[in-house]
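Chemist: Next comes the sequence, and after it the predicted model I'd like to discuss.
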Amino acid sequence: MKPTLLMAPQLPQGLVTQLEAHYRVLGPFSPNDPTALPVGAEEAVALLTIGGLPTRAALLDALPALRLVACYGTGYEGVELAACRERGIAVTTAGDANATAVAEFTFGLILASARCLLQGDAFVRSGRWQGNAVERMPQVPGLAGRRLGIYGLGEIGRRIARRGEAFDMEIGYFNRSPRAELDYLYHGSLLELARWSDVLVVAVRASAETVGAVDAEVLAALGEEGHLVNISRGSVVDEEALAAALEQQVIAGAALDVFAREPEVPERLRQQPNLVLSPHVAANAASAQQAQQQVMLANLEAMVQGGELRNRIA
C-alpha cells in the first residue's frame, strides 16, 4: 500500500505526477480549517506545504500519522515549529534550491526600478519617442558606484551581493549578526542600513520580528533618490507607508514581487507609476523549480527509507 501524502497548496503538476507514482496524494485543501480535511487525511505521513500557509498545532493534531512537514520553497514562517518538535514531526525546506533564480530576478527588479525600464517601454509604446532632440526620458543616477543595502544576508542575500559587485556597487547589509567571512559593510540596524543605501533590497526571512520592519521611518531614511526592492515576504514592508512614500516622493521608486495578502494588491499601490509590480515569481525559473522538487522528492524518500533529511530545520 502506498504511503499517504497530504498536499496543502496545488503543487506543480509535473511534481504531483511523480509523487503519485509512489504515494497516495490527497489535496489540495485549506490548512486554515483543520476540520475540512480530505477523506483519509488521518493516514498522511507527510504534509506538503509552503511557508506562507499556516501549519498550526490544531492541524497537526488532526494528522496523527504525520512524520514530516515538507515545505516546497525556502520559507517556513507559517509552520509552528515548537508544535512539530513536541510531536516528533520533522520539518524541511528547499534550502538554497531557488536562491540563484531569486537573486537574478532581484537584479531585474533593481534595473526595472532604478533605470526606469517600464517607463521607457510605455514611452515608446505611446508614440511619444520622436528622437532625443524632441523629448527625452529623465536621467537617472545609474548603479555603478552606488550603495546596495541588503536586509538579510542569507543564501539569497549573498547571491544578490555578488551580483551587486558585478555592477560595481558598494555592498552593505543588516543581519541578526555580522558575517565575519564576508567582506561587506555591516550595519547595526535596518534604519542605519537604509540611511546608507541607494538601493535597499529586502531578503530577510519572514518572522514575527520582521513584520512591518520596513516602515515610514526606514523609507524616509532611504531618501528621495532611494529604491526599495522586496523579494522576501510582503509582511516585512508596511504597504500603507510605502504607498505614501511613493505618492509623496519620499523615495524615488520601488519594486515588489511579494505582497502582504497575496494575491491581493492594494489599489493604492497599483496606482503608483514609480512602482514595479510582479506576481511572486522570482523563483519561477525551470532550474529552480526542478531543484526544489528534487529536494522534496529526496526528503520524502528519506522519510520512508529512514535516511537523512536534507535542509531539516526541526
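Modeler: Thanks, I have the structure now.
Chemist: Every contact and neighbour count from this point should use C-alpha atoms.
Modeler: Fine.
Chemist: In which helix or strand does the residue nearest to the spatial centre of the chain reside?
Modeler: Centroid check for the chain by Cα atoms, centre = their mean gives residue 232 as the closest residue, at 3.4 Å. Element membership of residue 232 [criterion: DSSP states H and E] is none; it lies in no helix or strand.
Chemist: Next one for the comparison:
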Amino acid sequence: MQPEILMVGPMLPQTMQSLEQTYTVHRLWEAPDKPALLAQVGPRIRGIATTGSVGARTEIMAALPRLEVIAVFGVGVDAVDLAQARARGIALSTTPEVLTEDVADLALALMLSVSRRIVQYDAYIRSGQWPKSGEPPLTHKVSRKKAGILGLGRVGKALAQRLAALDMEVSYYDLNPAPELPYRQADSPLELAQHSDYFIVTAAGGAATRKLVNQEILQAIGPQGYLVNVSRGSIVDEEALVAALKSGALAGAGLDVFASEPHPDPALLEMENVVLQPHMASGTLETRTAMGQLVLANLAAHFAGKPLLTPYVW
C-alpha cells in the first residue's frame, strides 16, 4: 500500500504529479473544510510535503499521529513546529544548495535595480516621458560601495562572492564567524548597518530574528543607504521600514519577502524608491525543478528506510 502524504501547499506541477504517482496525496490547501480533512485522513498520514513559507504548523502536525517525515520545498523551517518535530522524532528535510545561487543572484539584482532605478526608468520610457522630459535624474553607483550581509550562510557567502567581484567592501554579521573568509566581521547587526551602503538580509527566519532589523538599524543604514531582503519578511520591522522610506531616513529598498504574504504593506506599492518581488528568489524553472526532485528523493529515502539526503541539522 502506498504511504499517504499530506501536501500543505502547491509545488511545481511535475513535482505534484510525481508525488501522486508514488503516494496517496491529500491536498490540504484545496480542501474547503481543512479541519474535516485532517480529521478524516490524519490518522493515516505518514509524511508531509510543504513549502518553506507554508511549513507545518502545530495544529496540523498534532492532527497526524503517525507522522514520520516532513519534506520542505525550500530552506526555511521557521513555519515548521520544530519543537514538536524533535520531540516526536519526526525526520525533517530541506532543499539546500540547489537554490543558493538564484537567491544570491536576485539579491544582487535588487541592489542594482533599486540603485540604478531600472524598474522606474523602464516605466519612464514606456509611458512616453523620455521625449517629453528628457534625461531623468541621475542614479547611484553600486560597485566599490560598502555592503553588509546579515547572515553568512550559504546564500550570504554566495552573495559575498558576487559583491567582491564588484569591488565592494564586504562585511557581515553572523553568530558563527568565518575567519577563513576575506570579509570583515561586524560586532553586531547595528555596527554592520553603520558600516553599510547596502544592508542585505540573508539570515534565517524564526523567533530569534523577528524584527531584528528595527528602527535603530534602519536609521543606522542612513539616508544614502539601501535595504535588501531575500530571506524572511519577519526579520524586518515593516512598519519601521515604511516610516524610514517615507521620511527619507533610508534611500530605498529591494524586497522579495514581506511581513504578511501575499499582502505587503500598501504603502510600499506607492513608493518609487522600492523594488518589489513576489517571494521569487528561488523562482527559476531550473531551481524549482531541482528543489522538487530533492523533495521526492528525501521522501523516497525515508520510506525505503534510508537516511535523508539533505536532513535539517538541529
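Modeler: That came in fine, so what should we check first? Since this is a predicted model, take the numbers as computed values, not measurements.
Chemist: Send over the TM-score of the superposed chains.
Modeler: Here the TM-score for the pair of chains, by TM-score structural alignment, normalised by the length of structure 1, is 0.94; 311 aligned residues with a Cα RMSD of 1.9 Å.
Chemist: Go ahead and confirm the residue nearest to the centre of structure 1 touches residue 211.
Modeler: No: counting by Cα atoms under 8 Å, residue 232 of structure 1 stays clear of residue 211, with 11.3 Å between them.
Chemist: Now the residue of structure 2 most remote from its centre: which helix or strand?
Modeler: Distance from the C-alpha centroid of structure 2, by Cα atoms, centre = their mean, peaks at residue 132 (40.1 Å). Assigned by DSSP H and E, residue 132 of structure 2 belongs to helix 129-133.
Chemist: The helix or strand following that helix: average distance to aligned residues in structure 1?
Modeler: Remark: after helix 129-133 of structure 2, the chain's next helix or strand is strand 146-150, criterion DSSP H and E. Mean deviation of strand 146-150 of structure 2 relative to structure 1 after superposition (mean Cα distance after the TM-score superposition for structure 1): 0.8 Å.
Chemist: and strand 146-150 of structure 2, how far from the chain's centre?
Modeler: Centroid separation for strand 146-150 of structure 2 versus its chain: 17 Å, with Cα atoms, centre = their mean, to the nearest Å.
Chemist: so where do the helices sit in structure 1?
Modeler: All helices of structure 1, identified by DSSP state H, fall at 13-20, 57-61, 81-87, 99-114, 117-125, 155-166, 190-196, 216-222, 239-247, 267-270, 286-305.
Chemist: In a markdown table, list these along with mean neighbour count.
Modeler: Shown next, in a markdown table, are the helices of structure 1 (neighbours: other Cα atoms under 10 Å):
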| stretch | mean neighbour count |
| --- | --- |
| helix 13-20 | 13 |
| helix 57-61 | 17 |
| helix 81-87 | 15 |
| helix 99-114 | 22 |
| helix 117-125 | 14 |
| helix 155-166 | 19 |
| helix 190-196 | 21 |
| helix 216-222 | 20 |
| helix 239-247 | 20 |
| helix 267-270 | 14 |
| helix 286-305 | 17 |
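Chemist: Let me have those helices in a markdown table, adding distance to residue 137 of structure 1 as columns.
Modeler: What follows is the helices of structure 1, written out as a markdown table (distance: least, Cα to Cα, whole Å):
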| stretch | distance to residue 137 of structure 1 |
| --- | --- |
| helix 13-20 | 44 |
| helix 57-61 | 54 |
| helix 81-87 | 51 |
| helix 99-114 | 13 |
| helix 117-125 | 7 |
| helix 155-166 | 25 |
| helix 190-196 | 27 |
| helix 216-222 | 24 |
| helix 239-247 | 19 |
| helix 267-270 | 22 |
| helix 286-305 | 35 |
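Chemist: Can you check which of those gets nearest to residue 34 of structure 1?
Modeler: For residue 34 of structure 1, the closest of the helices of structure 1 is helix 57-61, at 5.1 Å, according to Cα to Cα.
Chemist: Who are the packing partners of the closest one?
Modeler: On a contact count with 3 or more Cα pairs under 8 Å, 6 or more residues apart in numbering; DSSP states H and E, helix 57-61 of structure 1 meets helix 81-87.
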